[in-house]
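Undergrad: output the structure for:
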Amino acid sequence: MPEPAPSRTTAATAAPPGSSTPRPTVRPTAARAGLVLVTVSVCQLMVTLDASIVNIALPAMGESLGFADSALPWVVNAYALAFGGLLLLGGRIADLVGHRRAVLSGLVLFGLASVLGGFAQTPAQLVAARAGQGVAAAVLAPIGLTLIMVTFAEGAARARAVGIWSMVTAGGSALGVLLGGVLTDLLDWRWVFFVNVPIVLAGLVLALRSVPAVRPPLAGRPDVLGAVLGTGAMTALVYGLMETDRHPWGSVRTLGTLAAAVLLGLLFLVWEARIARAPIVRLGVLRARTAWVSSLLVTLLGAGMLVGFYFCSLFLQNVLGYGPLAAGAAFLPFCAGTAAGSMVAGRIVARFGGRATLTGALVLAALGILWFGGLGLDSDYLTGFVGPSIVTSVGVGVCMVANTAMGTSGVDPREAGLVSGLLNAGRQCGGSIGLAVLSTVAVTATRRAAADGDAARAALAAGYDHAFVVTAGVLGSAALLALFFVPSRPQTPVRQ
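TA: Got it, this is the predicted structure:
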């Protein structure tokens, strides 16, 4: 357990932009600090778990509720869009109502949405439940790093706490795929939702015991219009990209949807920069190079991770004929590799620096995904799946921990909540955009292979392989970004 700051010391908590001094807070005792870390880890585990736990269950969901193939990705995207689009507003709400109230309300909402998803009878009900989970996740996720920053003193104790939190984030997605397979095969796909109920109950007990009920650090109203504009822009962008498999890029519908996304995005930037009194994204924080570089890196990594899990799950079941349990168990090496990469990331950064670590980890992840691009009908699990799983997962685990540490190192501690929101939003929105684009790539390649006379399974394999190759290119571009823009030394916080 990371060592907390000494009891009775004080440190700055989040304060509104422009305030002369941050409000002091009394740091908790060692036992309370450890319990805070357990609480935020449980919340983060559930949030990241649910980003991928449905992947293995997608074929069963589609068959049970009558999903069209083109609509099935919305089970994933409804969560990611609501999560990513509302994350920054969620962080602001936590500052306005207090961290304890935000954690408790987020957990209750997550539990209710999970129950509704488990009892869904139509595709629309299931997608709505997933969106509800995403809204709850947007409230829970930003609090994690913020509570760590105000609970643990700057230095080794905080670095270890951030490392554990990042390891949970990196491992949660891989564990979600495994758990989804076990629940779908042994019980029913509905249990990928019901499993959240005991986690929510445990989180509520922990939060009541550990998160202090203190006065909210900020006053005022949340920037609702900013959240609406930002979420609308992202939704229009993802929807326009996903529909390109049915409507050509030059069609009026596609161009109109993408134009609406650009317009909403511009309005969002203008509103946040010049009009909003309490913007959910104070653009000045991006003056710290670590903040904007880490946000871009996690966006590209998020695309690679979500797309990788999605297409690996479909490949195992639709091409190789694995059942849900076997497909979930197939991700055990990925879980192990992610955990190993997360545990050694701190030592690698200390020895080689952030730039070399992030560049190398992203290259490793890109090579692993490219290796997945060679999967075929006759692929063997040990040689065709385990190898790329380990290579990719170790790279992902190292990158997640190193990038989170870098992202929070170059900003004022009072901006930890905002940067946490940016990192989480980048990962979720990157996953949504990546899945939208690469689903179109896969569908197009599959249709082309089928037109050339390939059998159905061979055509599917060709489509998935194309998606893997393009995903490797995305991660390769992230490696170049890290090579040229990640600072070689830790950055001094930018004071606003």
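Undergrad: could you use CA atoms for every contact and neighbour count after this?
TA: OK.
Undergrad: buried ones in the host helix or strand of Asp465, by neighbour count?
TA: Following DSSP states H and E, one finds Asp465 within helix 456-485. Buried residues in helix 456-485, defined by neighbour count with 16 or more other Cα atoms under 10 Å: 457-479, 481-483.
Undergrad: and that helix, how far out from the chain's middle?
TA: In terms of Cα atoms, centre = their mean, to the nearest Å, the centre of helix 456-485 is found 18 Å from the chain centre.
Undergrad: distance check, the closest residue in space to Ala174 that isn't next to it in sequence against Val228.
TA: In space, not counting the residues next to it along the chain, Ala174 is nearest to Cys335; the distance is 5.2 Å by Cα to Cα, 6 or more residues apart in numbering. Distance of Cys335 to Val228, computed by Cα to Cα, to the nearest Å: 36 Å.
Undergrad: in a strand, Trp249, correct?
TA: No: judged by DSSP: H, G, I helix; E, B strand; the rest coil, Trp249 forms no part of a strand; its state is coil.
Undergrad: these two touch, right, it and Leu255?
TA: Yes: Trp249 sits in contact with Leu255 when judged by Cα atoms under 8 Å, with a separation of 6.9 Å.
Undergrad: Arg253 is in contact with His247, correct?
TA: Yes: with contact defined as Cα under 8 Å, His247 and Arg253 form a contacting pair (7.2 Å).
Undergrad: about what we covered before: the more surrounded of Cys335 and Val228?
TA: Cys335 (25 against 15; other Cα atoms under 10 Å).
Undergrad: so how far is stretch 417-431 off the chain centroid?
TA: The answer for stretch 417-431 is 7 Å, by Cα atoms, centre = their mean.
Undergrad: go on, stretch 39-53?
TA: Per Cα atoms, centre = their mean, the centroid offset for stretch 39-53 relative to its chain is 10 Å.
Undergrad: gap between Val38 and Leu96?
TA: Distance, Val38 to Leu96, by Cα to Cα: 24 Å.
Undergrad: I meant to write Pro123 there.
TA: Plainly put, Pro123 is 35 Å away from Leu96 if you go by Cα to Cα.
Undergrad: Ser409 too?
TA: 25 Å.
Undergrad: correct me if wrong: Leu283 contacts Val270.
TA: No: Leu283 lies out of contact with Val270 (Cα under 8 Å); the separation is 10.5 Å.
Undergrad: where does Trp11 sit: helix, strand or coil?
TA: Just so we're on the same page, residue 11 is Ala rather than Trp. Each residue gets one of three states, and Ala11 gets strand by three-state DSSP.
Undergrad: here is the second sequence; please produce its structure so I can put it next to the first one:
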Amino acid sequence: MTTPHPDRGRGRAVIAVACAAQFMVVLDVSVVNVALPSMQHGLGFSGPGLQWVVNAYTLPLAGLLLAGGRLADLYGRRRVFTAGLALFGAASLIGGLATSPGLLIAARAAQGIGAAVLAPATLTLLTTTFAEGSRRTQALALWTALGVGGGTAGNLLGGVLTDLLSWRATLLINVPIALTALVATWRYLPADAPRAGAPRLDVAGAVLATGGLAGLAYTLARAATAGWADPLTLAVAGAVVVVVGAFVAAEVRRGSSALIPLRLLRIRPVAAGNAAMLLAGACLNPMWFFLTLLMQNALHYTPLQTGLAFLPHTLVTMAVGAWLTPRLMTRMHGGILIGGGALLAAAGFLWQAHTATGSDYLTGIAGPALIFSLGAGLLNTPLTSAVTSGVPTADAGAASGLMNTTKQVGAALGLAALITATTPTLPTHGASAPYGQVFTLIAAAMVGVAVLGWLAGTRPLPARPLPAANHRHQDRS
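TA: Next comes the predicted model:
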């Protein structure tokens, strides 16, 4: 079977719809951050309760990604993508009109469930619409770049919307985007073909995966404050080990209908690529957290100055990832790009590790940012391409869900591990040495990404799309 070679107009529409949905998913992780004090004042949140505006979104998103990815394989790409968009848009509307803390938290949880369906479905749409080659690479590059930009844009956009309109605008902005994407979905995406027999989702696997990830998140958060010797930390960690073991056993029994079919892990780029994605997520995501502390606590930047200072990081990563990297992928082995990008990022983090109190912006922030953002831009797209390379169309959703889960788990593991390693010495103001320790550890981990990336990398891609007759897969969902 072959992946259809879409005409240019439909191909652009698919890219636009997938990227818009992905941007919304990433945007909503951070867009409410600046609006939290306004939400607290407007709805009467308690101090501890306010954190659930964020956690109610991120926990379902992380825990249900595997199930969300498999849904598209079982029930059809357009059907599942449409359902995720509708749920996300409706939840955004309810959250934006919420009149109580409970209703807002429930709406954010519904958003998280919708996002868990959308995030893998956006990638699945691209990998099943475009055959492996330059057009898929260009689509993945744009998808990756917008995903990177969504995080930073969330902080800036959240501040602008809250200041000019209201905290409600940070949620209501999703509604017109979701409606536009729904119209484009029904107009441009092909209908799902009928399937023989009733598809069955691996419910047991989904429950075990969600429980295991939630338990892991709690264990890491608890360890950061109470330590690994704490009895409750150890008890939950032991329960997580049992749940993960049960999940593996359940996946083996399910065979081809498992959330993560074991045949996927026998594809070297998929297995090594996800390992590299886990480690890269443990480095690149926590970077934002520690850079924020460094700029505000050690360099005494205001929140606005901090937000603006992040622009070079985002712009360089997006520009390199969306424009330069796809061109290099037609000439260079993917392993060279991933490995070289990771080593370049490691060099940038080592420079960042030596930022001293009183450093000026150019040498203390912008210089290191240029180096490690260039490295991140070089490795992101070929790594995304690797983890979807050689995957049968029937498993495209599972591969997408696995990649998104790997990235989320890596981010949680990395942040918790780095906080645990530096909590006794992280200052509230003035000193920069502990941040140097953090960025040195990140640099060392990026060397590991380089090794795994070399194993995951694929050969250079053809510079032009292959003729339709030579494509190997076809999407019949």
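Undergrad: ok so, going back, and the residue nearest to Ala174 of the first structure, how far is that from Leu49 of the first structure?
TA: 12 Å.
Undergrad: which neighbouring elements make contact with the lengthiest helix in the second structure?
TA: Of all the segments of type helix in the second structure, defined by DSSP state H, the longest one is helix 134-164. With contacts taken as 3 or more Cα pairs under 8 Å, 6 or more residues apart in numbering; DSSP states H and E, helix 134-164 of the second structure sits against helix 8-30, helix 101-129, helix 169-172, helix 303-309, helix 311-319, helix 325-328, helix 367-387.
Undergrad: would you mark the buried spots in the fourth one?
TA: Within helix 303-309 of the second structure, the residues that qualify as buried are 306-307, 309, counting by 16+ other Cα under 10 Å.
Undergrad: which other helices and strands does that helix contact?
TA: helix 134-164.
Undergrad: post-alignment, the helix it packs on versus the first structure, mean distance?
TA: For helix 134-164 of the second structure, the mean deviation from the first structure after alignment is 3.2 Å (mean Cα distance after the TM-score superposition for the first structure).
Undergrad: and that helix, how far out from the chain's middle?
TA: Using Cα atoms, centre = their mean, the offset of helix 134-164 of the second structure from its chain centre is 11 Å.
Undergrad: angle of it against helix 8-30?
TA: Using axes from the mean of the first three to the mean of the last three Cα atoms, to 10 degrees, one finds that helix 134-164 of the second structure and helix 8-30 are set 40 degrees apart in direction.
Undergrad: give the buried residues for helix 134-164 of the second structure.
TA: For helix 134-164 of the second structure, by 16+ other Cα under 10 Å, it's 134-162.
Undergrad: closest one to Ala346 of the second structure among the helices and strands packed on helix 134-164 of the second structure?
TA: helix 367-387 (6.8 Å; Cα to Cα).
Undergrad: give the aligned range of that closest one in the first structure.
TA: Alignment of helix 367-387 of the second structure against the first structure: residues 387-407, by TM-score structural alignment.
Undergrad: which stretch of helix or strand covers Ala217 of the second structure?
TA: Element membership of Ala217 of the second structure [criterion: DSSP H and E] is helix 203-226.
Undergrad: where in the first structure does that helix fall?
TA: Alignment of helix 203-226 of the second structure against the first structure: residues 224-247, by TM-score structural alignment.
Undergrad: also stretch 180-191 of the second structure?
TA: Going by TM-score structural alignment, stretch 180-191 of the second structure sits over residues 202-213 in the first structure.
Undergrad: how distant is the helix or strand harbouring Leu93 of the second structure from the center of its chain?
TA: According to DSSP H and E, Leu93 of the second structure maps onto helix 77-96. Relative to its parent chain, helix 77-96 of the second structure has a centroid offset of 18 Å by Cα atoms, centre = their mean.
Undergrad: which parts of it are buried?
TA: Neighbour-count burial for helix 77-96 of the second structure flags 77-96 (criterion: 16+ other Cα under 10 Å).
Undergrad: who are the packing partners of that helix?
TA: The helices and strands touching helix 77-96 of the second structure, judged by 3+ Cα pairs under 8 Å, 6+ apart, are helix 65-75, helix 101-129, helix 169-172, helix 174-188.
Undergrad: 6 Å - rerun?
TA: The contact analysis (3 or more Cα pairs under 6 Å, 6 or more residues apart in numbering; DSSP states H and E) places helix 77-96 of the second structure against helix 101-129, helix 169-172.
Undergrad: ok, average deviation of the shortest one from the first structure?
TA: Comparison of helix 169-172 of the second structure with the first structure after fitting gives an average deviation of 3.3 Å (mean Cα distance after the TM-score superposition for the first structure).
Undergrad: quick one: distance of that helix to the chain centre.
TA: Mean-position distance between helix 169-172 of the second structure and its chain equals 21 Å (Cα atoms, centre = their mean).
Undergrad: cool, and the longest one?
TA: Offset of helix 101-129 of the second structure from its chain centre (Cα atoms, centre = their mean): 12 Å.
Undergrad: what angle do it and helix 134-164 make?
TA: Going by the same axes, to 10 degrees, helix 101-129 of the second structure makes 160 degrees with helix 134-164.
Undergrad: output the contacting helices and strands for helix 101-129 of the second structure.
TA: Against helix 101-129 of the second structure (3+ Cα pairs under 6 Å, 6+ apart) you get helix 8-30, helix 52-63, helix 65-75, helix 77-96, helix 396-422.
Undergrad: likewise for the last one?
TA: Helix 169-172 of the second structure makes packing contacts with helix 77-96 when contacts are defined by 3+ Cα pairs under 6 Å, 6+ apart.
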